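> Okay, structure incoming, though there's no sequence with it:
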């Protein structure tokens, strides 16, 4: 009997553990702006889980226990230059950490614009990001989330996507819509970690720009996706963090966005560390940036 009782406890705890995170498709059937092709998603685990050629975008939902839940949720966009997703390093690892702080973490496996199945690649990441935040609001009551406390977090190219969503949350394309599309896609706050912001040749990350817009993009598209040019008074409050010695995405990406936020009287917090390089994620082992998450938590707690 004792053995049976112990087994039941283990099964119960296992069920509870699985109940805390689950995966939901962003779209029913074939996603918008995509044609049916026999293409397969690829996932390679080499220290970091790198996912590419996403065909079925999803959100992976991690919920804190109700006893510590703050009601806040953060939708996470991993980076990878719009070519891959650093899915654990800048995604699920952070969702789990946020859970320990009482915050729901939702990781978006968004489609990447280099996929051959996409009919209008430049629009797809933004479309998936809008859908993700709307899905979170649709499930807010079920997931014990305050729909007015849904923020976003993006790393590197995922930071470009997060800043695009922050400035173009109401952008729409001609497509079939459903009831979820009636919900707001505006983030309540934004966290940008060593983000790509501008597509100005002087300061941009060339790989992200090429993968999203192609080899020789129209100047109007370059302007549209240079997000420092699209900030207005309705852009959400923003936390930015960057290392001065970032050799991949120049520091100016964050400073340009901060200046635009300040000029539009949007509350913003910019944190520049002398060292840390690019892609530091948690910052472990990179002394200068190891404490940036503590600073972030203080900022979240003081959001109005």
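On my side now, so go ahead. Just so you know, these numbers come straight off a predicted model, no measurement behind them.
> drop to CA atoms for contacts and neighbour counts, all remaining ones
Fine.
> Correct me if wrong: residue 86 contacts residue 49.
Yes: using CA atoms under 8 Å, residue 86 makes contact with residue 49 at a distance of 5.9 Å.
> which one of the two has more residues nearby?
residue 86 (24 against 17; other CA atoms under 10 Å).
> Got another one to weigh against that:
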């Protein structure tokens, strides 16, 4: 396990010191990564306006913890989006973790493997494999991270929202063989937040790019239904918070509407905020004075779960 500590000293003008810490942990023992095929692929990182990561070979979690005095005992695993082709790693990952820290919530960014025919077998299961392992690992570290093992939620953006909703509806599905005692723990999130999520692959409002990257060119109907998460909701699906913009042309708002209706039909607690504008991929929406209010609504919702 790699641990990096950054000591951030404020200026003498303010006369205070602050410590920011992030912990990087591999999800798997190096020789026990499920569904991995040895290949010449290697991780790629490109930074322009945001950090885009692709071809992840060794998935990790990057843990950001609030100060103990501010800590609420809650944690959220963060799944960045990118159409299952890249991870918008800072925009929908580390930036979100830092925001959560400001609210006393541990933010854990999951750098999950993206589906690949070249480096994986059964690529459609690989993101879920990493997601299940990530929440089990965080649960196993609850005492170390100063969090409650029954207050561990997830948040996902776009295709990361599809992965989060897949975890929230397929958490009991065995998609890999256990590698250690961590895998005996529950993979069920205690609560779930989905931001402009990809949900369906059977409705006309689906996101075809995410479907192709996850399931391949010609998936059969059974596979499409299996990963259309509005069809997989049960009464045990975690309480869910949804945010979407009506004018989203990338992932139409109907994705969130379908999931909300499925939750309602199963009597699962659901909160949804639909904004008139914002498009797709707005992250914290700091430049939109109305839309950026979703972050406060999220925090209020997490407090209501107590």
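Cool, the structure landed. Owing to the predicted nature of the structure, the values given are computational and were not obtained by experimental measurement.
> now the strands for the stretch 201-304 of the first structure?
With DSSP state E, counting those that start in this stretch as the criterion, the stretch 201-304 of the first structure has strands at 238-243, 268-273.
> winner for burial among the ones you listed?
Most buried of those by mean neighbour count (mean count of other CA atoms under 10 Å) is strand 238-243; its value is a mean of 25.
> any idea how far residue 250 of the first structure lies from residue 241 of the first structure?
12 Å (CA to CA, to the nearest Å).
> again, but for residue 32 of the first structure
In terms of CA to CA, residue 32 of the first structure sits 33 Å off from residue 241 of the first structure.
> circling back to that earlier point, turn the strands of the stretch 201-304 of the first structure into JSON lines, including distance to residue 202 of the first structure.
Shown next, in JSON lines, are those (distance: least, CA to CA, whole Å):
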{"stretch": "strand 238-243", "distance to residue 202 of the first structure": "18"}
{"stretch": "strand 268-273", "distance to residue 202 of the first structure": "20"}
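> Between those, which one is closest to residue 65 of the first structure.
In terms of CA to CA, the element of the strands of the stretch 201-304 of the first structure nearest to residue 65 of the first structure is strand 238-243, at 25.8 Å.
> Now do the contacts for the aligned residue in the first structure for residue 93 of the second structure.
Using TM-score structural alignment as the criterion, residue 93 of the second structure maps onto residue 91 of the first structure. For residue 91 of the first structure, the contact set (CA atoms under 8 Å, 6 or more residues apart in numbering) comprises 76-78, 107-108.
> Give the aligned equivalent of residue 111 of the first structure in the second structure.
So residue 111 of the first structure corresponds to residue 113, using TM-score structural alignment.
> do residue 153 of the first structure as well
Counting by TM-score structural alignment, the partner of residue 153 of the first structure is residue 155.
> Excluding sequence neighbours, find me the nearest residue to its match.
residue 193 (4.5 Å; CA to CA, 6 or more residues apart in numbering).
> ok so that neighbour is a strand residue?
Yes: under DSSP: H, G, I helix; E, B strand; the rest coil, residue 193 of the second structure sits within a strand.
> check contacts around it.
Residue 193 of the second structure neighbours (CA under 8 Å, 6+ apart): 153-156, 240-242, 298.
> Would you mind giving the residues you listed as TSV with distance to residue 212 of the second structure added?
Shown next, in TSV, are those (distance: CA to CA, whole Å):
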residue	distance to residue 212 of the second structure
153	28
154	24
155	23
156	19
240	26
241	27
242	24
298	31
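> Out of those residues, which comes closest to residue 282 of the second structure?
Of the contacts of residue 193 of the second structure, the one sitting nearest to residue 282 of the second structure (CA to CA) turns out to be residue 156, at 12.7 Å.
> Can you give me the neighbour number for the residue lying closest to that closest one once chain neighbours are set aside?
Nearest non-adjacent residue to residue 156 of the second structure, counting by CA to CA, 6+ apart: residue 79, 4.6 Å away. Counted with other CA under 10 Å, the neighbours of residue 79 of the second structure add up to 30.
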